[in-house]
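1. Sequence and predicted model, in that order:
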Amino acid sequence: MIVPMFKYSFLVHHLDYNSFLEDLKKLGVVHIIQKKEEPSIEILDAYRRVNEVEKTMKTLSTFRDENAYDEVQIPQSGNEIMEAVASVQTNIEHYNQQISILNKELNQLLPWGNFSWSKIEQLENEAGVQMYFFYVSTKKFQDEWEAAYNLTKISEDKGYTYFVLVLENDQTIPDIDAEEVKLPKQSIGEIQGQLKELTEQLEQEKATLHAYANKGSLVLENYSLELKDALASSEAVHHTSDELEGQVKLMEGWAPKDRLAELDAYLENASVYYLKSEANHADKPPVQLKNNRFNRLFETISNLYALPSYNELDLTPFLAPFYLLFFGFCFSDAGYGLLFVLVATIVKAKQKEANPILSLIQLLGASTMFFGILGGTFFGIELYKTNLPVYRDLAKSMEASGITVQDIMFKSSLILGLIQMLFGMFLRAAKEIKQAGFIHAVSTLGWAFLIIASAVNYLVADKMNVEFMNIPYMIIGGICLIGIFFMNTPGKSLLLNFGSGLWDTYNTVVGGVGDLLSYVRLFALGLASAILGLVFNDLALKLINPEAGIVMQIVGFVLMLVILVVGHAINIFMSGLGSMVHPLRLTFVEFYKNAGFEGGGKAYNPFKKQVN
């Protein structure tokens, strides 16, 4: 449900305003109304600083290592840690660049060997010659070059030949099809020494980051909260208006109904004049959701789309059971569901604080187990084809009736879809009654009851051959059609209502059929998951050959385990992804559309103290 909001207007003397803000911050109740769209330069700078701290904390989280040994002194100021981390990051970037350059130079020198440039320069000066370094594809190297020129082959590496050409000072380089190389003026030993030194310095800087990550994260977290606290105060001042030439400060905000008592108790004893009024939709108040323990687990899912607007219904309690059923329908394997429940339970037991995500996984796993038991699949094993008493008897009964499990699951997916679509229509009607009155919901209710009456008539009159049911169906249908064609736009002329009704009929029939068929994906995904699990089982079992030797049997057994583990892991990942995404689509497209969901609500974010 959406918690009712009340609007407060506070008039405070300018000398008491700062203490009033501190008191409001301690209460943590009021969501301040933003009157100015453009933030000030100070607020933008504060946001930038908060983002820098958050980014630094994220960087340090990758260096956190509880087993790392460090003796680095950690600054106790958040600002000092920020500067220290920035300095270390700069050093690391510099060392990485230098190491990259030296590795490139080392790769250039390796084919030539570890020679001394000083000796080469001495030789060139004493003999009056110049030495030139070349390389060429080994296939293009010509042996005649060694006879024609003063040329010495140095090495061959990775399809290239490296050689040195020695010329007197007055000679020019001959026209040979090779590439000259300008080598770094260092030896291999010198570069390797520099690389070792730089690598040690780099590791030292990384060790410093490990120390900051291990010991300084809490300081940075507190610093981040301090910055956010100061930012919240700056924004509160920014959205406060001056009245009576600055003598009085005017602030407006929202407070939820369940916390009015503590706010009113403070205001009665404070030097503050205030006005209070219940919120209306035109004011666009913030939205705070309040659900029971079960439905609260699904707020994470509903918030992926949007918060409802203030005068709408919170659809979280209504989508929760459907999403739970749809997920299990798509996964539809009792073994996978059992695995989900066990893993989530074990992880949950090891954590000190409650994790709603793990509780949600437990529920989704239980739903998967339920539909897996109904569909008769356990880690890809077809239970209806086993000798288990219950499944054996059910299989015989279905075979005698000429139906299959797939028929039942297919029809069940359509029935579930129809139920959710009708449920959405009734929710839409409830919203229309709440916002505009009952008359505006007549057309929507007409469609809902017409669909229900048609379904009942199909089952009773057509399937059971109860002919007299056609008469009440025609009466109910006629009443529904009157509402659909002549009451869909209250206050307009009958002709306009009729035209609007025709258009609405086209959209409802065409869109409704398409929406209903969309729910077939529940059956298709469950079937795909079962088939894929069955295929992996079949591949694995074919590797077992009782007639083979003991060694081949052991190899076959090991390969069987690998295929089972890897195959079912792939199936769990793919089926789990589909089971999460497709129910979301059915919820956010088909269900939300039929429920007339608008969204666009802004989350309730009270002005409160961030640090103790």
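-> Received the coordinates, thanks.
2. CA only for contacts and neighbour counts going forward, please
-> Fine.
3. Run through the strands of the stretch 301-450 of the chain in chain order.
-> Along the stretch 301-450 of the chain, the segments classed as strands by DSSP state E, counting those that start in this stretch run 377-378, 381-382.
4. any chance of those in JSON lines, plus mean neighbour count and distance to residue 585?
-> Below are these laid out as JSON lines (neighbours: other C-alpha atoms under 10 Å; distance: least, C-alpha to C-alpha, whole Å):
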{"stretch": "strand 377-378", "mean neighbour count": "24", "distance to residue 585": "25"}
{"stretch": "strand 381-382", "mean neighbour count": "18", "distance to residue 585": "29"}
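5. could you dump those to CSV with distance to residue 590?
-> Formatted as CSV, the strands of the stretch 301-450 of the chain follow (distance: least, C-alpha to C-alpha, whole Å):
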stretch, distance to residue 590
strand 377-378, 29
strand 381-382, 32
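6. among these, which is nearest residue 145?
-> Of all these, it is strand 381-382 that lies closest to residue 145, at 73.7 Å by C-alpha to C-alpha.
7. what number of residues lie near the residue nearest to residue 289 when sequence neighbours are not counted?
-> Using C-alpha to C-alpha, 6 or more residues apart in numbering and skipping residues adjacent in sequence, the residue nearest residue 289 is residue 2, 4.8 Å away. Other residues near residue 2 come to 19 when the count uses other C-alpha atoms under 10 Å.
8. Report the contact partners of residue 2.
-> Residues in contact with residue 2, defined by C-alpha atoms under 8 Å, 6 or more residues apart in numbering, are 287, 288, 289, 290, 310, 313, 314.
9. Below is structure B, check it against A:
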Amino acid sequence: MTVAKMEMLNLVAPIRYIDKISREIVLLENIHMVNALNEINEDNFTLSIAEENIEELVDMCVIKAYREERDYKDISEKINNLMDYLQIEKNIKRKYIEEEYDFETSIGEIEDIYEDIEGVYREKTQYHEELKRIKEFDSHIHQLRQTNANLSILKNLHFFSFKIGILSKENINRLKKNYENISAIVLHIGSNEKGEVYLVISPKDLETETNRTLHSVRFYELDIPKEFLGTPDEIVVNIENKVRENKSHLETINNKLEKLKEEYGAVVERAYSRLMLEEEISRVKNETACTQSYFYLSGWVQSSEKERIKDRFRKYGEKVILMFKGVSEVHKYIIPPTKLKNNRLTRPFEALVKMYGVPSYSEMDPTPFLSITYMLLFGTMFGDVGQGLVFLLAGLYLSKKNKKGLYGGILTRLGISSTIFGFLYGSVFGFEHIIPALLVHPIEHIDFMLMGSVVIGIIMLITSFGYSIVNKLKQRDMKEGLFGRNGLNGLIFYLALLGIVANVALDKEIVPSGLLYVIVLISLVLIVIREPLANLILKKRPLYNEEASSYYIESGFDIFETLLSMMSNTISFIRVGAFALNHVGLFIAFQTMAKIVNNFAGSIIIFLIGNIIIICLEGLIVFIQGLRLEYYELFSKYYMGEGIEFRPVRLADN
């Protein structure tokens, strides 16, 4: 439920080990690579000044970027083609990459078998294309069977030529308007999904003019194979024979490919796994810097993984130098990547956080707060036992179908929340009197729902102030953390305003009004002078980062913005109760329609359609509204989301 602690790794080793070390880093899958040359140029790559490190330190004076000389484009294309030809699933097999190997041997194996397998697959493709062409031709002229037209006779005419083609429906009228300009017989012989099929017979002397007219109406001429000339019955027989012949050839080729798969499948899988590793190794090497004798590598690692990394490289002894530095030891302008650590309940909601932005390394992870509040908001707005269970089942299905996807997990948790609130509201598929309400029926307690929503919003907003204060103080931003409108001073100001509103609403002084007004006044003054005050406490000069007059004019407007935002943020949560009431009201509308129908079967259909609409349409609206409250009312107070996600170099299946 926190951001993982990071350290910077600097590694130096003899250049002859660059392939082995890069391979180790890929297989470790826990190092977020950083360009080593940039780190060296910015004086962030450091080695301890020990006698055994002198040679490496001196060598750094003539450093340059490492460039991989090998190009895997050609062999990559061949291996991926073979995986497709043999219908082999593109999965990386760890057993092929964790053992020692020579990739040149794998390349040689692929080169030896590629031509044979490609030739068989090319033959398969040709038969597929021909079969497709035959079936397409058959679909275009199957209406010709209803006529007595003999294409062989038409083909052998000395003074006339013919063509069969398709016109789109919008161009038919254009053709009709040009009938007087076309010296040809135009016969409509059928229709299909692409348009209308026509047989056109024209004198050969006028063929050019006819073609020009047909071209103007975008007439698509069909290519008629020689073997399909003859009477309609002969064409039918020829097409059936040709289809049967092609399918027979395809079956033979598929059997041949299956045998090739049995013989060479393991070779191709092995080459694919090793290719993926080699390409990743190449990416690692391109992030390194090198001299004639040594190479230098930098990356971020989790502190908890440091010992594992040391153990992995211990076998190289003193030939590999490892240096680890904490975040406080690197330059302040260098941003460490962020690795979120959440439990099973809240982990799926990381996807919603990352949609807004990745938290920076110095920020608190908002995922736990977002997950709990978002489930609460969704359940409040969409409380129904039956519909919640539908969401739950849909989420479980998505999670099973795509185990790496997070959205199934989100839907599952929202379904549970909706179901729980359904019991609190006593609602099952919209019916509110099947089970008793453990709390209230929303439509019968409108004031309670609306006021309760505002109270929920106030609690969330106060919590968001707490997050903001912690984040700002972690970032050593005293100005905003202590005196800003979203800092400690802003929280006190907000609580004082709530106290004043409560005194007026209840018509009695819970807290003395005079004290509250004094707190409000002091808070406003602190918001206005927060910059010079913070600089004065921290002994920074100058007190203002701009002209004093400009600063105070801007701060004056900031007061109005603060008041408006606090008021709008609080009132905005009324929508939670409003959507809970809308959920009930929408189903009441379907109930009314069912009563009007006054038919059991019709009523069931209306209730079914109503629930589908509510689940799909209103469920989507509530999902979006919950996100809006999280992003605009809460995140805007305490969350920046300007971090870099921790992405360790690793092998990933396609």
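-> Received the coordinates, thanks. Bear in mind the structure is a predicted one, so any value in this text is a computation, not a measurement.
10. one step back: just the buried members of the contacts of residue 2 of the first structure?
-> Buried members of the contacts of residue 2 of the first structure, counted by 16 or more other C-alpha atoms under 10 Å: 287, 288, 289, 310, 313, 314.
11. Can you find the partner of the second one in the second structure?
-> This points to residue 288 of the first structure. Using TM-score structural alignment, the partner of residue 288 of the first structure in the second structure is residue 339.
12. swap in residue 591 of the first structure?
-> Per TM-score structural alignment, residue 591 of the first structure is aligned with residue 634.
13. Also residue 527 of the first structure?
-> Per TM-score structural alignment, residue 527 of the first structure is aligned with residue 581.
14. The closest residue to residue 532 of the first structure other than its chain neighbours - how many residues pack around it?
-> Nearest non-adjacent residue to residue 532 of the first structure, counting by C-alpha to C-alpha, 6+ apart: residue 571, 6.7 Å away. Applying other C-alpha under 10 Å, we find 23 residues neighbouring residue 571 of the first structure.
15. where's residue 571 of the first structure relative to residue 535 of the first structure, distance?
-> Distance, residue 571 of the first structure to residue 535 of the first structure, by C-alpha to C-alpha, to the nearest Å: 10 Å.
16. ok, and the closest non-adjacent residue to residue 314 of the first structure?
-> Of all residues beyond its chain neighbours, the one nearest residue 314 of the first structure is residue 1 (5.2 Å), with distances taken as C-alpha to C-alpha, 6+ apart.
17. again, but for residue 37 of the second structure
-> Distance criterion C-alpha to C-alpha, 6+ apart; nearest residue to residue 37 of the second structure, sequence neighbours excluded, is residue 289 at 5.2 Å.
18. residues in contact with the one you found?
-> Residues near residue 289 of the second structure by C-alpha under 8 Å, 6+ apart: 35, 36, 37, 63, 64, 65, 66, 295, 296, 297.
19. now, the most widely separated pair of those?
-> Among these, 35 and 63 lie farthest apart (C-alpha to C-alpha), at 13.1 Å.
20. sorry, back to before: test my guess that the match of residue 288 of the first structure contacts residue 31.
-> No. Residue 339 of the second structure lies out of contact with residue 31 (C-alpha atoms under 8 Å); the separation is 11.6 Å.
21. before we move on, back to that, burial of the match of residue 591 of the first structure, as a residue count?
-> 23.
22. For residue 512 of the second structure, see how far away it is.
-> From residue 634 of the second structure to residue 512 of the second structure the distance is 29 Å (C-alpha to C-alpha).
23. same thing with residue 456 of the second structure?
-> Residue 456 of the second structure is 25 Å from residue 512 of the second structure, by C-alpha to C-alpha.
24. between these two, who's got more neighbours?
-> Using other C-alpha under 10 Å as the criterion, residue 456 of the second structure and residue 512 rank with residue 456 on top: 17 against 12.
25. Now check the more buried one against the first structure: what is it aligned to?
-> By TM-score structural alignment, residue 456 of the second structure lines up with residue 416.
26. what residues are up against that match?
-> By C-alpha under 8 Å, 6+ apart, the contact set of residue 416 of the first structure is residue 519.
27. Equivalent analysis for residue 24 of the first structure, please.
-> The contact partners of residue 24 of the first structure, by C-alpha under 8 Å, 6+ apart, come to 30, 607, 608.
28. element containing residue 9 of the first structure, please.
-> strand 5-13 (DSSP states H and E).
29. ok, and what's touching that strand?
-> Residues from elsewhere that reach strand 5-13 of the first structure (C-alpha under 8 Å, 6+ apart): 20, 247-257, 271-279, 285-286.
30. mean distance, that strand to its aligned residues in the second structure?
-> Mean deviation of strand 5-13 of the first structure relative to the second structure after superposition (mean C-alpha distance after the TM-score superposition for the first structure): 1.0 Å.
31. I figured residue 556 of the first structure hits residue 541, correct?
-> No. Using C-alpha under 8 Å, residue 556 of the first structure is not in contact with residue 541, being 9.0 Å away.
32. between those two, which one's more packed in?
-> Set residue 556 of the first structure next to residue 541 and count neighbours by other C-alpha under 10 Å: residue 556 wins out with 19 against 16.
33. Now the more buried one. Nearest residue, chain neighbours left out?
-> Sequence neighbours aside, residue 543 is the residue nearest to residue 556 of the first structure in space, at 5.1 Å (criterion: C-alpha to C-alpha, 6+ apart).
34. Give me the secondary structure label for that neighbour.
-> coil (DSSP: H, G, I helix; E, B strand; the rest coil).
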